[in-house]
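coords please:
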Amino acid sequence: MKTYEELLSDIEDDIELMGASHIVYSMEENNIITDYDYLPSDSCNISTTLKDLQENIRQQMLYAKVSGHLAAADKTAPKLAVIFPGIGYTADKPLLYYTSRLARKHGYQIQTVSYGTLPENIKGDSVKMRQAFDLALAQTEESLRDIDWTSYGSILFISKSIGTAISSAYAAQYNLNVKNILFTPLADTFSFPLQGSIAFHGTADPWAETAAIQTLAEQKEVPLFLTKNANHSLETGDIQTDLSILKTTMDRVERFII
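Okay, here's the model as predicted:
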């Protein structure tokens, strides 16, 4: 199997010859691109442009790097996953519920943060957004104050919306080495250190502009998984499409967790 560097080198050569929009066919194993060809075959059967293929492989390289963030963790020590909900997107909603189930499946204890009462109608209001962040961070510190972080071999943060900013701020404040799953992060989330993070964003998310999130994720070397036409909950409104999105998202999440 070719390395990511070899695949990217081949793609760059092909882009020079045929153009970035030229259609090729990729081979995938467990959602990982392993090769591509110019014509479809039994093994190379996923149609894509050279430009998209190049971007997907770059994301895979970042994903592999981030997934190894805690590679040296003590495998015999307990593992802890902390859920940082959004405002209105509670821990029993699909992205957080199924991610916590996967974490539990892989041996993590689960702790859920509760923020209490936060300002309403904060969208587009920077003052209220800052108030919500400060209150939620203070409540998080109170909720987690009795945890002995040094007793855990692996720490996983699972965060949604404003929770992505809270989790990232908390990890930086307490100098924690964590893996962090960022579901639909806000632009403000990227103002914090994000080593060991992966992010999921819908291109129809009214809370975060796609081009800005892509640029910020690239600057911080955060693997960013885009879902076309999905909103702030990674949903489109079509039930079957949304179930497919959830399945694909959880496949990527599980690869990151284990």
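
rest of the way, CA atoms for contacts and neighbours
OK.

helices of the stretch 151-258 of the chain, start to end?
Assigned by DSSP state H, counting those that start in this stretch, the stretch 151-258 of the chain shows helices spanning 162-173, 210-219, 239-257.

tell me which of the ones you listed is the most buried.
Neighbour counts (mean count of other Cα atoms under 10 Å) averaged over each of the helices of the stretch 151-258 of the chain peak at helix 162-173, with a mean of 23.

the helices of the stretch 151-258 of the chain: which one's closest to residue 62?
helix 210-219 (9.8 Å; Cα to Cα).

contact partners of the closest one?
Contact partners of helix 210-219, identified using Cα atoms under 8 Å, 6 or more residues apart in numbering, comprise 186-187, 190, 201-204, 223-224.

next, count neighbours for residue 113.
By other Cα atoms under 10 Å, 21 other residues sit near residue 113.

now swap in residue 80 and tell me
Using other Cα under 10 Å, residue 80 is surrounded by 21 other residues.

one more: the one 10 residues further on?
Residue 90 is surrounded by 18 other residues when neighbours are defined as other Cα under 10 Å.

what does residue 151 give?
By the criterion of other Cα under 10 Å, residue 151 has 12 neighbours.

next: the one 5 residues further on.
Residue 156 has 23 neighbouring residues, counting by other Cα under 10 Å.

correct me if wrong: it contacts residue 179.
Yes: between residue 156 and residue 179 a contact is recorded at 4.8 Å, counting by Cα atoms under 8 Å.

can you lay out the helices of the stretch 151-258 of the chain as a markdown table showing distance to residue 117?
Output for the helices of the stretch 151-258 of the chain, formatted as a markdown table (distance: least, Cα to Cα, whole Å):
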| stretch | distance to residue 117 |
| --- | --- |
| helix 162-173 | 14 |
| helix 210-219 | 28 |
| helix 239-257 | 29 |
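
this one next, for a side-by-side:
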Amino acid sequence: MKMKLKKEQHNGIAYNYFDSTSDKVCFMFSGTGYTYEKPLLYYSTALMLELGYDVVQVCYTFDPQQFEQEPEAISEMVYNAANPIVNYILSTKSYTEAVYIGKSLGTLAIIDFYMQQPSLVPSRYVLLTPLLALEHIMQNLLEKQTFLAIGTADPHYSKERLEQLSSHELAIVENADHSLEIATNTVESIIICQSLLTALKAYLQ
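Next comes the predicted model:
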């Protein structure tokens, strides 16, 4: 990426900040092992910069035993790590628009908190492989609008549950796993990444 990132820290949590001097901002929340160097998040970052957004990648880390909590507590844990950074960034500029992009673990805070509360600025939400198998996640997604991408080989994929989410922009990828890749087909995985980024760009424009 041509835009030089600044490695910052706020409230004890690290974050990467790409400042394109924009009045629009994108907050990114990674997965447990799916970090910002992985294809979908790397190219999502590049796309958001291409579309003229500042980008903030929240770099939280958690101990393995912290994932032994109930799902709602894990969601709150992620939110409590990310939200001080979100509030701080929103206080530094007069932003007119925000986009929240989450992958797996990162979608929890978006679905359970940011989508449920009044936003400081008009916001849109992008959910990459959300944990649809969790009942409270499904309940919090009903009657909402997002861009949602998931593969049919993802353990959290459910045709029945997705049919309940007709208000969402759905990108359902045949045979793709929880990384939105096909493990035995490298070229096809690259094509999937391209098609998802094309659909995401159309959704955001």
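
and the TM-score between them?
Remark: TM-score between the superposed chains equals 0.76 [TM-score structural alignment, normalised by the length of the second structure]; 177 aligned residues with a Cα RMSD of 2.5 Å.

among the helices of the stretch 151-258 of the first structure, which is nearest residue 46 of the first structure?
Closest to residue 46 of the first structure of those is helix 239-257 (Cα to Cα; 15.5 Å).

centroid residue for the second structure?
residue 102 (1.3 Å; Cα atoms, centre = their mean).

so what does that residue match up with in the first structure?
By TM-score structural alignment, residue 102 of the second structure lines up with residue 159 in the first structure.

what residues are up against its match?
Contacts for residue 159 of the first structure were tallied using Cα under 8 Å, 6+ apart; they are 83-86, 96, 167, 180-183.

what's the answer for residue 233 of the first structure, then?
The neighbourhood of residue 233 of the first structure, defined by Cα under 8 Å, 6+ apart, consists of 95, 184, 202.

next one: residue 193 of the second structure
39-40, 180-181.

any chance you could map the strands in the stretch 101-250 of the first structure?
Under the criterion DSSP state E, counting those that start in this stretch, strands of the stretch 101-250 of the first structure are mapped to 108-112, 154-160, 179-183, 197-202, 224-227.

my read: residue 204 of the first structure touches residue 231, true?
Yes: assessed by Cα under 8 Å, residue 204 of the first structure is found in contact with residue 231 at 4.8 Å.

could you measure from the aligned partner of residue 192 of the second structure in the first structure over to residue 10 of the first structure?
Matched to the first structure by TM-score structural alignment, residue 192 of the second structure sits across from residue 245. In this view, residue 245 of the first structure and residue 10 of the first structure are 30 Å apart by Cα to Cα, to the nearest Å.

which residue lies closest in space to the match of residue 102 of the second structure, excluding its sequence neighbours?
The shortest distance from residue 159 of the first structure to any non-neighbouring residue, by Cα to Cα, 6 or more residues apart in numbering, is to residue 84 (4.5 Å).

counterpart of the one you found in the second structure?
In the second structure, the residue paired with residue 84 of the first structure is residue 29, using TM-score structural alignment.

tell me if I'm right that that match and residue 57 touch.
Yes: counting by Cα under 8 Å, residue 29 of the second structure does reach residue 57; the two are 6.4 Å apart.

what's residue 223 of the first structure aligned with over in the second structure?
Using TM-score structural alignment as the criterion, residue 223 of the first structure maps onto residue 169 of the second structure.

please report how far residue 144 of the second structure lies from residue 135 of the second structure.
Residue 144 of the second structure is 15 Å from residue 135 of the second structure, by Cα to Cα.

ignore what I typed, I meant residue 55 of the second structure.
Distance from residue 55 of the second structure to residue 135 of the second structure, counting by Cα to Cα: 31 Å.

what's the closest non-adjacent residue to residue 173 of the second structure?
Counting by Cα to Cα, 6+ apart, the nearest residue to residue 173 of the second structure once its immediate chain neighbours are dropped is residue 151, at 4.4 Å.

map that neighbour across to the first structure for me.
Matched by TM-score structural alignment, residue 151 of the second structure corresponds to residue 202 in the first structure.

enumerate every residue touching that match.
With contact set as Cα under 8 Å, 6+ apart, residue 202 of the first structure has these partners: 184, 210, 226-235.

which members of the residues you listed are classed as buried?
Restricting those to buried positions leaves 184, 210, 226-227, 230-235, with burial counted as 16 or more other Cα atoms under 10 Å.

sorry, back to before: among the helices of the stretch 151-258 of the first structure, which comes closest to residue 139 of the first structure?
helix 162-173 (10.1 Å).
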